[in-house]
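J.: okay, predicted coordinates and the sequence, questions at the end:
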Amino acid sequence: MSNAGSTPGTAPGSAVFARLPDLREGLADLYRDLHTHPELSFAETRTAGLIAERLRALGLDVTTGVGRTGVVGVLANGDGPHVLLRADFDALPVTEQTGLPYASGTDGVMHACGHDMHVACLLGALDLLAGGRAYWTGTVTAVFQPAEETGAGARAMVDDGLFDRTGKPDVVLGQHVGPFPAGSLGCHAGPALAATDALKVTLHGKGAHGSRPEAAIDPVVMAASTVMRLQTVVSREIAGSDTAVVTVGVLNAGTTQNVIPDTAELKLNIRTYTEEVRKTVLAAVRRIIEGEAAAAGATRTPDIEPIETFAVLVNDDDAMDRTATAFREHFGTERVFDPGPATGSEDCGTFATASGAPICYWFFGGIDPDTFAKAEAAGTTARDIPSNHSPHFAPVVEPTLSTGVEAMTTAALTWLSPDPENRR
């Protein structure tokens, strides 16, 4: 697959893509700049400023500070459908280990999920749409969202009056770069991304000297027993036909080797697709945590606090079919596949739920195709291909960037057509 990006197809509106070759270098520079300057959730002030500056240069009506650091640009072009295009732009508290010349310049912060790529792709699509007004009618609302990683950004923008400012869209379109071959697109109708429940658990014991465990109620042992018992929730309480993931990502206890502490802290991440399974898992998790504390002789019930919550993202069947059909026409059938549901989570669905519009959300690959093919042939993709949130995750600039720009533009044109015959 050529690093020059794909060749635009012959579907209606393809003339809009004529300027893409001229945009690639500038968009790549922007992507590398964003990657070097990552910002955490609700602290994306530099990123928001760059986005707003570019939107104004394209002639969009720009509003900043929506949901704290969110940016909204509106491109109105006569009567027609109203399409919301969304990109997120926060980074993660991860120390980058890619070794790239444009690696993060901020210690302990990295664009490990590809949100910098999302921004560059949406800005590229808006540039094409703004320069191709003769080929579509309607309104494009570009939503650049903060704090996706905490599950709070989309809700913050909605609660801050996003739809009072822009009106409600007819469809919500979004995309995410992932560990697939660059140049490919993954489209799955129905439940596409899982719900998340993140919990903070504080186990209360009784501290004592390390030499006198009989005088303590050891929260470290309590935590260890809890972690191991939690591994049985999915394997013994969830049917094989259902899906759930329970992960303990944090276990903190104590300050030195010869002191048994008073407390231990766990942080859990739970993924499910249905409300029934979600309730079953949450009830089992609570029962096990409280049961292990009781078995250890704890004199106080553990504290279980929610940290963040994401709803299931459910792609509308008709919206996905319509958009994926356009992708196959533009890119070729061989480049569009169904990845199945993913256990990752996303809050983009909040915009659809809050507005009552259908959502179509897809993935585009970011891994060098030859590298991916070799790992796939060896059966080592899980080991050798860095996934999102890895300190080694870094999409190849091309053809990832061009594919993301073309995909977002193609999806928008599918819903923004001046002629019903051209709506595919």
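T.: Ah, there it is. Residues are numbered from 1 along each chain as shown.
J.: could you use CA atoms for every contact and neighbour count after this?
T.: Fine.
J.: what's the span of stretch 391-402, first residue to last?
T.: End-to-end distance for stretch 391-402, by CA to CA, to the nearest Å: 24 Å.
J.: list of residues touching that stretch?
T.: Contact with stretch 391-402 is made by 1-6, 20, 24, 27-28, 94-98, 110, 112-114, 117, 120-121, 177, 182-183, 364-368, 386-387, as judged by CA atoms under 8 Å, 6 or more residues apart in numbering.
J.: same thing but 7 Å
T.: The contact list for stretch 391-402 (CA atoms under 7 Å, 6 or more residues apart in numbering) reads 3-5, 28, 94-98, 112, 117, 121, 182-183, 365-368, 386-387.
J.: show me the helices in the stretch 151-300 of the chain, by range?
T.: Remark: helices assigned in the stretch 151-300 of the chain by DSSP state H, counting those that start in this stretch are 153-159, 162-166, 219-230, 232-237, 275-295.
J.: show me which residues of the last one are buried.
T.: It stands for helix 275-295. Under the neighbour-count criterion of 16 or more other CA atoms under 10 Å, helix 275-295 has 277, 278, 281, 282, 284, 285, 288, 289, 290, 291, 292, 293 buried.
J.: also the fourth one?
T.: Within helix 232-237, the residues that qualify as buried are 233, 234, counting by 16+ other CA under 10 Å.
J.: can you check the shortest one too?
T.: Burial within helix 162-166, assessed by neighbour count using 16+ other CA under 10 Å, is assigned to 162, 166.
J.: now do the same contact list for the one residue sitting closest to the centre of the chain.
T.: Closest to where the C-alpha atoms of the chain average out (CA atoms, centre = their mean) is residue 346, at 4.8 Å. Contacts here follow CA under 7 Å, 6+ apart; on that basis residue 346 touches 193, 310, 313.
J.: just the ones of the residues you listed in strands?
T.: The members of these that map onto strands under DSSP state E are 193, 310, 313.
J.: in JSON lines, list those along with neighbour count and distance to residue 46.
T.: Listed next are the ones in strands among the contacts of residue 346 as JSON lines, based on neighbours: other CA atoms under 10 Å; distance: CA to CA, whole Å:
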{"residue": "193", "neighbour count": "26", "distance to residue 46": "29"}
{"residue": "310", "neighbour count": "24", "distance to residue 46": "26"}
{"residue": "313", "neighbour count": "26", "distance to residue 46": "29"}
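J.: and which of those is nearest to residue 90?
T.: The closest of the ones in strands among the contacts of residue 346 to residue 90 turns out to be residue 310 (CA to CA; 16.2 Å).
J.: correct me, but the closest one touches residue 198?
T.: No. Using CA atoms under 7 Å, residue 310 is not in contact with residue 198; the gap is 9.0 Å.
J.: please enumerate the shared neighbours of the two.
T.: Counting by CA under 7 Å, 6+ apart, nothing touches both residue 310 and residue 198.
J.: what strand or helix carries residue 9?
T.: Assignment of secondary structure by DSSP states H and E places residue 9 within no helix or strand.
J.: sorry, back to before: and the ones in strands among the contacts of residue 346 as a markdown table, adding distance to residue 50?
T.: Converted to a markdown table, the ones in strands among the contacts of residue 346 look like this (distance: CA to CA, whole Å):
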| residue | distance to residue 50 |
| --- | --- |
| 193 | 30 |
| 310 | 28 |
| 313 | 29 |
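J.: got another, please set it beside the one above:
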Amino acid sequence: MTSPAARVALDLTSDLPVAGLEDFYRDLHRHPELSYREHRTAVRLAARLSAAGFETAEGIGRTGVVGLLRNGEGPTVLLRADMDALPVEERTGLPYASTVPGVMHACGHDLHITWLAGAAEALAAGRDAWSGTLLMVGQPAEESGGGAAAMVADGLYDRFPRPDVLLGQHVVPGPVGGIAHVPGLIMSATTDVEIVVHGRGGHGSRPETTVDPVVTAAFLVTRLQTVVSRELAPREQAVLTVGRIEAGTAANVIPATARISLNLRTQSGSVRDRMVTAIRRMAAGECLAAGCPREPEVTVGGTFPMTVNDAGTDHRVAAAHREVFGADAVFDPGPAMGSEDFSRLAVDGLPYSYWFVTSTPPALWDAAPGDDVLRRSESVPSNHSPLFAPDPATVPTGVRTLVSGALSFLSVA
């Protein structure tokens, strides 16, 4: 038996303006904007929210957008979409590819904004069928990790109603139309670490007069690979990536310093702390062995929190999605090593549900090697790839997931 909320969701999304939403998506994709520079994107989203009947405000947390729709007594539900693009040169060859050199919506945030706009329009048009309050949030700077906190610090919950529940979603690779729910931990924490190795520079022809920080950094990069493989138990999921090494200005000059940038992915605070401790120890040991004139500088930088769904909230949304899309469409892939700042909107323990929507074009998915979803997902372009191109067929899917998720909490007539 279909619940009243699911019936209303199907009714409100039965006649979506799919062509218009796809055009909106393609326009956003052509005009990507980096973190805190989402000015055009914010204007475009705010215009659609206003036209749908929302009270709209811009410039929240620098470039964030909020749309508010009060519709009688009932819960307050927050729906969020992130807006920023990445410094990636697009290589999809799409007719609507980025027109901004070196910038691309390589993580699908343009699709997220489209989903949010479509859901806002559908729910506003069908407001006779439900009551409560909707809070639509277009969040800046997810990729840099500061946007959610910036909106909260700028008075998001002082200037607008405090939500009873928060809902968010993200596009990922996989056969079009799948919806991934994990009750509990769904995304990992991330931590950036910078290491500066101090040597003694000199002429490339006289290495004996120097302490070469490049060689020391190379040894350290190799040593760091044992942090996960030899210092953590197999059950303790973690990733350590050396994403950048910088040193030197010329081939015949041994530099005085070398810089290493690391990124950690962890699923518990204790594992993160042990990894940082090991990094400090290994850096100090390699520099001591090399005879460096001073100890290395190890700086813990930016972080993203873990994303941990409230189990009851996520079960409720997943149940609505099963009713709307069918039981086979909803699955549990387990926690991902990716990271998000969505949970920073959930101040003081506000409950939330965050899920994934799969989006690989059928022809590409069918041609991918592998016998299972996991193997195929590793073979097709993924988020942050210059080839990442979600199928526009997921536009109505993402609108319906938000609409049905919201209606599972709003008061339905």
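T.: Received, thanks. Being a predicted model, the structure only gives us computed values, none of them experimental.
J.: returning to that earlier point: now distance to residue 143 of structure 1 too, for the helices of the stretch 151-300 of structure 1, in TSV please.
T.: Listed next are the helices of the stretch 151-300 of structure 1 as TSV, based on distance: least, CA to CA, whole Å:
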stretch	distance to residue 143 of structure 1
helix 153-159	9
helix 162-166	9
helix 219-230	39
helix 232-237	37
helix 275-295	29
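J.: how far away is whatever residue of structure 1 lines up with residue 72 of structure 2 from residue 215 of structure 1?
T.: Residue 72 of structure 2 maps onto residue 78 in structure 1, with residues paired by TM-score structural alignment. Per CA to CA, residue 78 of structure 1 is found 76 Å from residue 215 of structure 1.
J.: before we move on, the earlier item: for the match of residue 72 of structure 2, give me its contacts.
T.: Contacts of residue 78 of structure 1 by CA under 7 Å, 6+ apart are 137, 138.
J.: so for residue 129 of structure 1, which of the helices of the stretch 151-300 of structure 1 sits nearest?
T.: Nearest of the helices of the stretch 151-300 of structure 1 (CA to CA): helix 162-166, 18.2 Å.
J.: so that closest one matches what in structure 2?
T.: Counting by TM-score structural alignment, helix 162-166 of structure 1 corresponds to 156-160 in structure 2.
J.: and if you look at stretch 126-145 of structure 1?
T.: Following TM-score structural alignment, the partner segment of stretch 126-145 of structure 1 in structure 2 covers residues 120-139.
J.: okay, buried residues for that stretch please.
T.: 120-124, 127, 129-139.
J.: give me the subset of those lying in helices.
T.: Using DSSP state H, the members of these that fall in helices are 120, 121, 122, 123, 124.
J.: quick one: contacts for the fourth one?
T.: When contacts are counted by CA under 7 Å, 6+ apart, residue 123 of structure 2 touches 12, 403.
J.: quick one: contacts of stretch 99-119 of structure 2?
T.: For stretch 99-119 of structure 2, the surrounding residues in contact (CA under 7 Å, 6+ apart) are 21, 24-25, 28-32, 45, 48-49, 81-90, 98, 170-171, 383-386, 388, 395, 398-399, 402-403.
J.: ok, stretch 307-316 of structure 1 next?
T.: Residues from elsewhere that reach stretch 307-316 of structure 1 (CA under 7 Å, 6+ apart): 150-151, 189-200, 273, 345-347, 349, 358-361.
J.: just the buried ones from those?
T.: Buried members of the contacts of stretch 307-316 of structure 1, counted by 16+ other CA under 10 Å: 150-151, 189-200, 273, 345-347, 349, 358-361.
J.: from the ones in strands among the contacts of residue 346 of structure 1, which single one is nearest residue 238 of structure 1?
T.: residue 193 (18.5 Å).
J.: roughly how far does the closest one sit from residue 312 of structure 1?
T.: 6 Å.
J.: before we move on, the earlier item: show me which of the contacts of residue 346 of structure 1 is closest to residue 16 of structure 1.
T.: When the contacts of residue 346 of structure 1 are compared against residue 16 of structure 1 (criterion: CA to CA), the nearest one is residue 313, at 30.2 Å.
J.: that closest one maps to what in structure 2?
T.: Match for residue 313 of structure 1 (TM-score structural alignment): residue 307.
J.: what do you get for residue 89 of structure 1?
T.: By TM-score structural alignment, residue 89 of structure 1 lines up with residue 83.
J.: what does residue 250 of structure 1 give?
T.: Match for residue 250 of structure 1 (TM-score structural alignment): residue 244.
J.: now swap in residue 263 of structure 1 and tell me
T.: Per TM-score structural alignment, residue 263 of structure 1 is aligned with residue 257.
J.: doesn't residue 198 make contact with its match?
T.: Yes. In this structure residue 257 of structure 2 lies within contact range of residue 198 using CA under 7 Å: 4.7 Å.
J.: any idea how far whatever residue of structure 2 lines up with the residue nearest to the centre of structure 1 lies from residue 229 of structure 2?
T.: Taking TM-score structural alignment, the alignment pairs residue 346 of structure 1 with residue 340 from structure 2. Using CA to CA, one gets 25 Å for the distance from residue 340 of structure 2 to residue 229 of structure 2.
J.: what sits against residue 30 of structure 1?
T.: residue 120.
J.: that one -> structure 2?
T.: Using TM-score structural alignment as the criterion, residue 30 of structure 1 maps onto residue 24 of structure 2.
J.: using the three-state scheme, assign its match.
T.: helix (DSSP: H, G, I helix; E, B strand; the rest coil).
J.: same deal with residue 375 of structure 1?
T.: helix.
J.: overlap in contacts of residue 257 and residue 198 of structure 2?
T.: residue 213.
J.: who has more neighbours out of the two?
T.: Neighbour totals were compared for residue 257 of structure 2 and residue 198, and residue 198 leads with 25 against 20 (other CA atoms under 10 Å).
J.: so who does the counterpart of that one in structure 1 touch?
T.: With TM-score structural alignment defining the correspondence, residue 198 of structure 2 maps onto residue 204 in structure 1. Contact analysis of residue 204 of structure 1 by CA under 7 Å, 6+ apart lists 219, 262, 263, 264, 298, 300, 302.
J.: quick one: residue 204 of structure 1 and residue 80 of structure 1, what's the gap?
T.: From residue 204 of structure 1 to residue 80 of structure 1 the distance is 60 Å (CA to CA).
J.: ok, residue 54 of structure 1 next?
T.: Residue 54 of structure 1 sits 25 Å away from residue 80 of structure 1, going by CA to CA.
J.: and residue 73 of structure 1, by the same measure?
T.: According to CA to CA, residue 73 of structure 1 and residue 80 of structure 1 sit 17 Å apart.
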